[in-house]
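Engineer: Structure for the following, please:
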Amino acid sequence: MEKKYNAYENALEVLRGAAEQAGYKHDEYVTLEYPERELKVSVPVVMDDGSVQVFEGYRVQHSSLRGPCKGGIRFHKDSDIEEVKALALWMTMKCAVANIPYGGAKGAVKVDPAKLSRGELQRLTRRYTAMVLPLIGPEKDIPAPDVNTNAETMGLIMDTYSMLKGYTVPGVVTGKPVEIGGSLGRSEATGRGVMITAMQLMKKLGMQPENTRAAVQGFGNVGSAAADLLAKQGVKICALSDVSGGIYCADGLDVSKVRAFIAAEKGRFLKDYTIDDVRHITNEELLEADVDLLIPAALENQITAENAGKIRAKYIVEAANGPTSVEADAILTQRGITVVPDILANAGGVVVSYFEWVQNIQSLMWEEKEVNRHLKEIMVRAFEEVWTICKEKQVTMRMAAYMSALKRLITAKHFRPIFP
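Structural biologist: All right, here's what the predicted structure looks like:
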């Protein structure tokens, strides 16, 4: 029987395994096993009916070793401190793999945003911002969107922070609307990074995009952008899914048409899509679909010991954070399935967040072509570094990515020894 999933324990197990395989002593990485700061806050909100509800919020700063902390804020009913700690650790590793000068952080509010009105969500966002105010700032900790938050949410956080400071501070968040200092290309950056990574993998393996069949689990911002961009490269997207279930077409789906259908009306899901010759499937069926490439782009812990043996895809590119449990990873490795890990594959979002922050603190505005060009350069370089370690050390792509990150973090610790 599989043990109860704990995201942070899962993250630590991978970290320790990579450090051991790389030959590091425990003293060299022990500080990375503990977040620098954990803040838990109560977030009272006056609801539309005049009653008061109190929500639980979190902000965790895992590491500021290589620069200000960086990480998203999610609104989700199942969020807890262990999940947020894991996500913050993954952000530290992700920034180190991509070699951008940030450490990792993450935030969350335990709430089902679908049950709140627009006004209630705005008040929740502003109050949460006020509660974590001592931790955030353009030089300290820069939030970004995550699950169930978006550019509008970031605009509210920036406005609240600016109101409390008494002047406009666009660099306090990234992923905000372009009109108030957001970066062109940011909204699809994570999905674009996933596409770039998948294309690099195919190139290494001699796979032709037009002969490659893919399934994408999760049709939110990341999954939909990744699916659309891969389809434009010639990859046949055979299956897509969201919280309502999935759709399948052996001849390939018209991703642009599916995106347009979902965007046309609020509250639409893939279960409502009956256009074309599609078959409705479950999320489980999508994960086990007969495809070459599987892209989990939903939540963590989707590929487990229970379904890892049934996965038919030979290659997995993790667009979500932590979608594969440690036990599942071992099964996939044993079966010869290549997994490109989350800390490499989905780094595109934080890379373009870095570009946005740079533009904000320098009062600049880059063209979208420039943003996408720099993103591709960084993603390709990071992939090459990880691929080289993978082949030289004869380890999995996940271990190689963690080794790459650990080398940078441990070197930084050498130059920034424990204070005092």
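
Engineer: make it CA atoms for all contacts and neighbour counts henceforth
Structural biologist: Fine.

Engineer: hey, where'd the helices end up in this protein?
Structural biologist: 7-22, 26-29, 81-98, 118-132, 151-165, 189-205, 221-232, 255-263, 283-287, 326-334, 342-345, 348-362, 368-393, 397-415 (DSSP state H).

Engineer: ok, how many other residues are close to residue 130?
Structural biologist: 16 (other C-alpha atoms under 10 Å).

Engineer: Hmm, it is touching residue 158, no?
Structural biologist: No: with contact defined as C-alpha atoms under 8 Å, residue 130 and residue 158 do not form a contacting pair (10.9 Å).

Engineer: Neighbours of the closest residue to residue 177 other than its chain neighbours, how many?
Structural biologist: Nearest non-adjacent residue to residue 177, counting by C-alpha to C-alpha, 6 or more residues apart in numbering: residue 151, 5.3 Å away. As a burial measure, residue 151 scores 20 neighbours (other C-alpha under 10 Å).

Engineer: Would you do the same for the sequence below? I want to compare the two.
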Amino acid sequence: MAEKTDGVNLWQAVVEQLDHLASLLQLDPGVHAILREPKRALEVSIPVKMDDGSLKIFKGFRVHHNLNRGPGKGGIRYHPEVTLDEIKALAALMTWKCAVVDLPYGGAKGGVICDPKKLSPKELEGLTRRYTSELIPLLGPERDIPAPDVGTNSQVMAWIMDTFSMDKGYSVPSVVTGKPLSIGGSQGREGATARGCVFSLLEALKVLGQSPESQSVVIQGFGNVGRHVALDLYERGFQIIGISDSQGGIYNPQGLNPQELYECKLKTGSVVHFPQGERITNQELLELECDILVPAALEHQITGANASQIKAQLIVEGANGPTTPEADQILEEKGIFVIPDILANAGGVVVSYFEWVQGLQAYFWSYEEVDQKLERLMRKAFLDVYELAQKKKVSMRLAAHMIAVSRVAEATRLRGIYP
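Structural biologist: Next up is the predicted model:
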């Protein structure tokens, strides 16, 4: 997955971006060298007894990029195209994401090469528990706190928490976030990434002097992020004209009801079977005429090959790394306002942080408290980035990374080198 159809390696793109930032920020060469490499990368073999009695070996990874601002934080994804380079890149992006919203975390990421849709619940549980047991030396509330990502959910987090707790001999709810409420999860965790996107978008429209009611929206991806973005924006009066999932998209210039679309997906397996719209491909969806585009699927969907065809005026990156560096330059030249991934989709890690804090205190907040804190933090982070972008006359992406890298570099410099 790190190697995309346009030939861009996600890890190499992250390193090249850091090198550019190091030059702009005049980073100390030693600090720059530290930030270019992950602190540690673990590759594990995961034997799983399948339902038919056979034994199958899966490969898994966990990467810590930089832990100078706090314990590692980052999701675990189950996907057939997971690679170590992809996980390294996503761990680095988590470092920047946590820093840009000023959370006391470093960046981590994990993944297993598998197709969770082809595994039975028993096989999925066996894989998760064995993977967790291999990661135990790295995990802990003060060390590394996983969360859900592509192909994983609250049930997977519950299995991870239970496996870790069995090893310790007592319950350790704060070892993961994104858990079910009944075992220490947080109100407002489901849909938090999407609400962070929405709060960022609303703040962008405010500074751009635009009204939500007049905006047409296209959303690529109808998983946890895309679906909740669609539902939230629809309730706020935005017109959702295009939505897609892995099988393709549906388009209706008169507007789509995302709740009806979700019910169709539950019944048929995909949004493409929705009767009230035109079936289109994911590439056609990205190039639709619209005001706002929300790429909320996988990496590198907007590339040098299609960026010139993007017609949206505002892009909110709900996915991690959906835009290649070449595409980013084209979008900037076209004058498209981009809210970058490390800012736009940070709502998930923000509420994960809230969940972790609540778990450590064994004191839990209401949904309203969580949402108010999330909105306040996301709006502040957006304005910090926007103000720097205006001051330095740079893109929002560059401004966000300048803030993030500066914060991590400062922590690295202050802590020094041990021994």
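
Engineer: With both chains overlaid, what TM-score comes out?
Structural biologist: TM-score of the superposed chains, computed with TM-score structural alignment, normalised by the length of structure 2, equals 0.97; 415 aligned residues with a C-alpha RMSD of 1.1 Å.

Engineer: picking that back up, counterpart of the residue nearest to residue 177 of structure 1 in structure 2?
Structural biologist: Alignment note (TM-score structural alignment): residue 151 of structure 1 maps to residue 154 of structure 2.

Engineer: ok, now residue 133 of structure 1?
Structural biologist: Checking TM-score structural alignment: residue 133 of structure 1 goes with residue 136.

Engineer: Let me see the contact set for the nearest residue to residue 396 of structure 2 once chain neighbours are set aside.
Structural biologist: Among residues not flanking residue 396 of structure 2 along the chain, residue 389 sits closest, at 5.6 Å (C-alpha to C-alpha, 6+ apart). Counting by C-alpha atoms under 8 Å, 6 or more residues apart in numbering, residue 389 of structure 2 touches 395-396, 398-399.

Engineer: if we can go back for a sec, residue 176 of structure 1: which of the helices of structure 1 is closest?
Structural biologist: Closest approach to residue 176 of structure 1 among the helices of structure 1 is made by helix 151-165 (4.3 Å; C-alpha to C-alpha).

Engineer: So which bits of that closest one are buried?
Structural biologist: Buried residues in helix 151-165 of structure 1, counted by 16 or more other C-alpha atoms under 10 Å: 151, 153-161.

Engineer: Name the nearest of the contacts of residue 389 of structure 2 relative to residue 49 of structure 2.
Structural biologist: residue 398 (46.9 Å).

Engineer: Tell me how far the closest one lies from residue 267 of structure 2.
Structural biologist: Relative to residue 267 of structure 2, residue 398 of structure 2 is positioned 42 Å away (C-alpha to C-alpha, to the nearest Å).

Engineer: So for those two, which residue has more residues nearby?
Structural biologist: Shown here are residue 398 of structure 2 and residue 267; by other C-alpha under 10 Å, residue 398 has more neighbours (20 against 11).

Engineer: need the contact list for the more buried one.
Structural biologist: Shown in contact with residue 398 of structure 2 (C-alpha under 8 Å, 6+ apart): 21, 389.

Engineer: which one in structure 1 is aligned with it?
Structural biologist: Match for residue 398 of structure 2 (TM-score structural alignment): residue 399.

Engineer: Roughly how far does its match sit from residue 16 of structure 1?
Structural biologist: Counting by C-alpha to C-alpha - residue 399 of structure 1 and residue 16 of structure 1 are separated by 10 Å.
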